[in-house]
Structures are given as C-alpha cells and as structure tokens.
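Chemist: Build the 3D model from these lines:
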Amino acid sequence: MNAEYLRDAAMTAVIFGFFGMAWFGWAQEAPPPAARKFLGIGSVAGILLAIGGGLVAWQHWNDGSAITSETGPRFGIIVGVEVAFAAAGSVILTVRKKSAYIAPWIAAVVGIHFIPLATILETPLLFAAGALVTIGAWTSIRIARSRDLTISYVTGATTGSVLLLCALVSLTQALVAY
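Modeler: Next up is the predicted model:
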C-alpha cells in the first residue's frame, strides 16, 4: 500500500490529517455529549499527523513526486471536478431543504475522487480510503436514523476516522518504508 514516493506519502499524511481534523469538527455540529471528547481527540490527532507529515515532506521536498508536468493537470482537473460536484450538490440540497444530507454528499464525492487520484499518485492506499469514505457516507444516513443521531455527526466521525487512519498509515510509510 506504499506510495511510490516518500514526499507523496508525507503529503498524503498532511492532507488526510488536516481534512480528518475538519471532518471531526463537522461532526461536532450536534454530537452525543459522550462523543465530544473523542471528536476533540480526533481533531488534535489529525492536526498532529498533518504537522508530522509536513515536516517530513519539507525535508524531502526535492525528492521525486508522482505529480509531474504530465500528471499535474489531470490531478487539478480531478480536484476541480470534485469541488464542483460537491458545491453543486450542496446548493441543490440546500434549495430542496435537505441540508442534513450535505455532509454525506460531500463525503461521497470526496471518496469517489480518491479512486482516480490513486492511479495518478501511484498510491494504493487511496483506493482503500476512497472505498471506505464512500461506503461510510452512504451508510451514515441509515446509521444516524437507526440510532437517533445527526447525520453530520455520523458522517463526520466516520470520514474523520478513515482519514485519520490513512494519515497515520501514510506518515508511518514515510518514516519507515523508505
């Protein structure tokens, strides 16, 4: 599951750690009181993993990367399409007064966009992250309803947990696998 390049593994830890923190933050919209501590710990762990990944990436910034002049534009297009779909879906859900579904919508779009990025970045871990985030997005609605929880809490906690785990795996790879 190693990334092809050390710098890419470290930057994956940065990105997943940062966005893991953000998803744990979104989960704090209306969590059960007992979950607040867990969400706070997840947020702090995410930012620490992001900082750790950033330090490793900085030390290896001139090493190779899967993002080149050839793959960079494809990377940008994939991320641009992701942002456009996430934004458009969020607007549609808001207009239709279904804003409770914005978190799983965005999580699903994020998860799906990891699949093509996995091939560009030569990072198999992104396939697993994509599958888990996407499955988590769609199952979060059912879980939230069956347990009388907010959808944003379940989606945020699930997505944050997947991203946190993947950030940890990426940082570990960057530190020991190269």
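Chemist: drop to CA atoms for contacts and neighbour counts, all remaining ones
Modeler: Noted.
Chemist: Contacts made by the strand or helix carrying residue 118 with the rest, please.
Modeler: Using DSSP states H and E, the element containing residue 118 is helix 102-120. Surrounding helix 102-120, the residues in contact under the criterion CA atoms under 8 Å, 6 or more residues apart in numbering are 66-67, 71, 74-75, 78-79, 82, 85-86, 89-90, 93-94, 124-127, 129-135, 137-138, 140-141, 151-152, 155-156, 159.
Chemist: Can you select the buried ones among these for me in ChimeraX?
Modeler: ChimeraX command restricting those to the buried ones, with burial defined by 16 or more other CA atoms under 10 Å:
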select :66,67,74,75,78,79,82,85,86,89,90,93,124,125,126,127,129,130,131,132,133,134,135,137,138,140,141,151,152,155,156,159
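Chemist: Now show me the structure for the sequence below, then we'll compare the two:
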Amino acid sequence: MLTDFLRDHYFTTAWFGLMAFVWFGWSQEDPPKRWRPWLGAGSVLGLGFAAGFGVLTATNWDQPTALDGRYGWFGVLVAAEVAAAGVGCLVLARRGASRWMAWWVAVVVAAHFLPLALLLSDLGIAVAGVVQLAALGAVVPRLRTADTTTSRLVGPVMGVVLLVSASIGALTAV
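Modeler: Here you go, the predicted structure:
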C-alpha cells in the first residue's frame, strides 16, 4: 500500500488478506478440480495476512488515520457499495441471471476502491481497483459463453489481485 498512515497500511493489508480469503472461497463454488488446491492455498494465505496484520492493526490503533474527520464519508461509501451490490444482485435474480452475481459484486467492489483510495490517501488501493476492473472486463467474453457460475473466474481474479496487494502491503511494511 502507498500511504503514510501506518494504521491504515496495516488495516488495508489485513482487509485485503481477508477479502482474498473470501473471494478464493467463493470461487470454490464451482471450480475445475485441478484449481481446488490453488484456491485453498490462496484462502490460507489470505487468512494469514488477515490474522497477522489484524494483530498489527490492533496494536497500532492509536496511530493517526486518513479517516480522521472523514468517517461519515467512509460510512456513506460503504453503504453505497452494499446497496449497489444488493440491488444489482436482486435485479439479476429477478431476470434469471443469478450466475452473474459474483461478477456484479466484484465490479462494485473494484469500483469502490477508487473513491476509497481518495479517502484513505492511498494510491495503491486505486491501482488494485483499476487492475480488477480491467481483469473483470477482460473475462466477460469468456463468461458469456460459459454455462458455469461467474464465481469460477471472478473469484480467482479478485483473490489474486487482493493477495498480491496484501503481499505488497506486507513487503512495504517491513
């Protein structure tokens, strides 16, 4: 991560690890058999980053944060993200296109990284979001022709970007 705020750096690294765990887990909904060990390994690594940097976050909670004076905006951003993901999934379900839910949620998550990067004064978060959005756009043609859930490809895309970002966060923390 690319922030001057130690607490935010640790928290973002922990959060990206936790979300890598979640996305690798979602991708295990419908994976090819040969991917399963890799997805499991990604989940374990993500959980390791979440635990290790979660402890560092807790022990540095008294450090300054870029969110000072901006917690309200952070709440608005998170609420907008949850609402957009939820409404989009509801629309997809009603249209009989529920297999696209993972892709939609991933797009919302990646897009929310852009304003989040501004709130946290961390360009690294924006870079992760742009990479995710580009990768999610690139897999659309393949998803359109597949008869599987979109989580099969979307989970690894999101998980890998988040795991790489958490790894970079860990390396820059050292």
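Chemist: was I right about residue 23 of the second structure contacting residue 152?
Modeler: No - the criterion here is CA atoms under 8 Å, and residue 23 of the second structure misses it with residue 152 at 10.1 Å.
Chemist: circling back to that earlier point, what's the distance between the helix holding residue 118 of the first structure and the middle of its chain?
Modeler: Taking CA atoms, centre = their mean, to the nearest Å, one finds helix 102-120 of the first structure lying 8 Å from the centre of the chain it belongs to.
Chemist: what does whichever helix or strand comes after that helix contact?
Modeler: Heading C-terminal from helix 102-120 of the first structure, the first helix or strand you meet, by DSSP H and E, is helix 125-146. The contact list for helix 125-146 of the first structure (CA under 8 Å, 6+ apart) reads 1-3, 101, 103-105, 107-115, 117-118, 149-151, 154-155, 158-159, 162-163, 166.
Chemist: Now residue 169 of the second structure: closest residue in space, sequence neighbours ignored.
Modeler: residue 1 (4.8 Å; CA to CA, 6 or more residues apart in numbering).
Chemist: Counting neighbours, go ahead and name the busier of residue 23 and residue 152 of the second structure.
Modeler: Per other CA atoms under 10 Å, whichever of residue 23 of the second structure and residue 152 has more neighbours is residue 23, with 25 against 21.
Chemist: distance of the more buried one from residue 154 of the second structure?
Modeler: As judged by CA to CA, to the nearest Å, residue 23 of the second structure and residue 154 of the second structure stand 8 Å apart.
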